[in-house]
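Enquirer: No letters, just coordinates:
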């Protein structure tokens, strides 16, 4: 287990690794999140019978952030550029434009983006992209949990 890491302000840091996916896409999907607070780890996972990769990526981040009991400093690791770019680059414009994208079309998955925005609001989050299936042990673990959840659907 990792040692407790302190954020610059002295508060304890929570690290989160998320993953989600479908096979085929769209189709049955699974998601997973691993939360690490000091030496304590918690795994979350779930599945849906008919969904998309992007919906599962968003659901993993939502579940992880909603599991936090108080405002935290968070580093959230994701292999989803859709998730990271959505939160770091696109969401401000979407909100300003009443959940319309640059083409003035409704934002896909807007109900999940709204839920993610609400779940993220109390926290200070650094969104870190990691390359999927490239040997990052925690990303691989999250992928395995998400795959197991999807496969458990039958």
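Expert: Looks like it came in fine. What you see is a predicted model; the values in this text were computed from it and never measured. Numbers count the residues shown, from 1 in each chain.
Enquirer: use CA for all of it now, contacts and neighbours both
Expert: Fine.
Enquirer: where does residue 103 fall, helix, sheet strand or coil?
Expert: coil (DSSP: H, G, I helix; E, B strand; the rest coil).
Enquirer: Tally up the residues packed near it, please.
Expert: Counted with other C-alpha atoms under 10 Å, residues neighbouring residue 103 total 7.
Enquirer: got the contact list for it?
Expert: Shown here is residue 103, which makes no contacts under the criterion C-alpha atoms under 8 Å, 6 or more residues apart in numbering.
Enquirer: Relative to residue 93, how far out is it?
Expert: Computed with C-alpha to C-alpha, to the nearest Å, the distance linking residue 103 and residue 93 is 12 Å.
Enquirer: One more: residue 77?
Expert: For residue 77 relative to residue 93 (C-alpha to C-alpha), the value is 23 Å.
Enquirer: Compare the two and say which one has the larger neighbour count.
Expert: Higher neighbour count among residue 77 and residue 93: residue 77, with 23 against 14, using other C-alpha under 10 Å.
Enquirer: Structure two is appended below for comparative analysis:
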């Protein structure tokens, strides 16, 4: 997998000048900005693979076109599906953390989706799974060129800067430490490899960008519904 950066900013120059420990802190805090186009060799060995049940609660997956306008369909610009993904985590960093993802394809699209996450959940894990699920749904519905918008610096940097080196180094960082969220990143990398082209674009969250706002709403509403169900079960 190789990456061509669309936006060569001063942030990248500063990042490259940092030491290993500082780079890890940048990774942890999402302190980088990126727009990148990712080109991968197409891999169709697992085209029929179902969504990993230990990552998603697919029994409760929701197709949520009702919160959108009556306009129907996905947004295609210059041959690329415009896809917005967002992952949310409640009680991040705690034992009782849980999360959900929102996938937004366009106003009224029947592919708009939200789903609760299974197993260990953090903010980063939720964002990776959101990108993975969005790409998988896109692929299963015939899309091969995708521009994926995410407000996660971490996801964009993983795909554009770190994944290639981590894989070559047997999923270890330059300092020998194991890469965090390896399983999720492997799934995301596989989803990217199936596509003809994936462009990943960082967008700032909560800035009124329609697709990002809807993806965020899908994830938040899903978590809220889950909390309500949990409260009913405990009363």
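Expert: That came through, no problem. In this text the structure is predicted, and so the values were computed from the model without any measurement.
Enquirer: and the residue nearest the centre of the second structure, what element?
Expert: Nearest to the mean C-alpha position of the second structure, by C-alpha atoms, centre = their mean, lies residue 131 at 2.4 Å. Using DSSP states H and E, residue 131 of the second structure maps to helix 123-140.
Enquirer: Could you do residue 114 of the second structure as well?
Expert: Using DSSP H and E, residue 114 of the second structure maps to strand 113-116.
Enquirer: matching residues in the first structure for that strand?
Expert: Aligned using TM-score structural alignment, strand 113-116 of the second structure spans residues 44-47 in the first structure.
Enquirer: ok, average deviation of that stretch from the second structure?
Expert: When the second structure is overlaid, stretch 44-47 of the first structure sits 1.3 Å from its aligned residues on average, using mean C-alpha distance after the TM-score superposition for the first structure.
Enquirer: count of residues packed around the counterpart of residue 150 of the second structure in the first structure?
Expert: Residue correspondence to the first structure (TM-score structural alignment): residue 150 of the second structure is matched to residue 78. By the measure other C-alpha under 10 Å, the count of residues near residue 78 of the first structure is 26.
Enquirer: Could you do residue 100 of the first structure as well?
Expert: Residue 100 of the first structure, neighbours per other C-alpha under 10 Å, totals 17.
Enquirer: Identify the residue nearest it in space, chain neighbours excluded?
Expert: residue 106 (4.5 Å; C-alpha to C-alpha, 6 or more residues apart in numbering).
Enquirer: Quick check: the aligned residue for that neighbour in the second structure?
Expert: In the second structure, the residue matched to residue 106 of the first structure (TM-score structural alignment) is residue 178.
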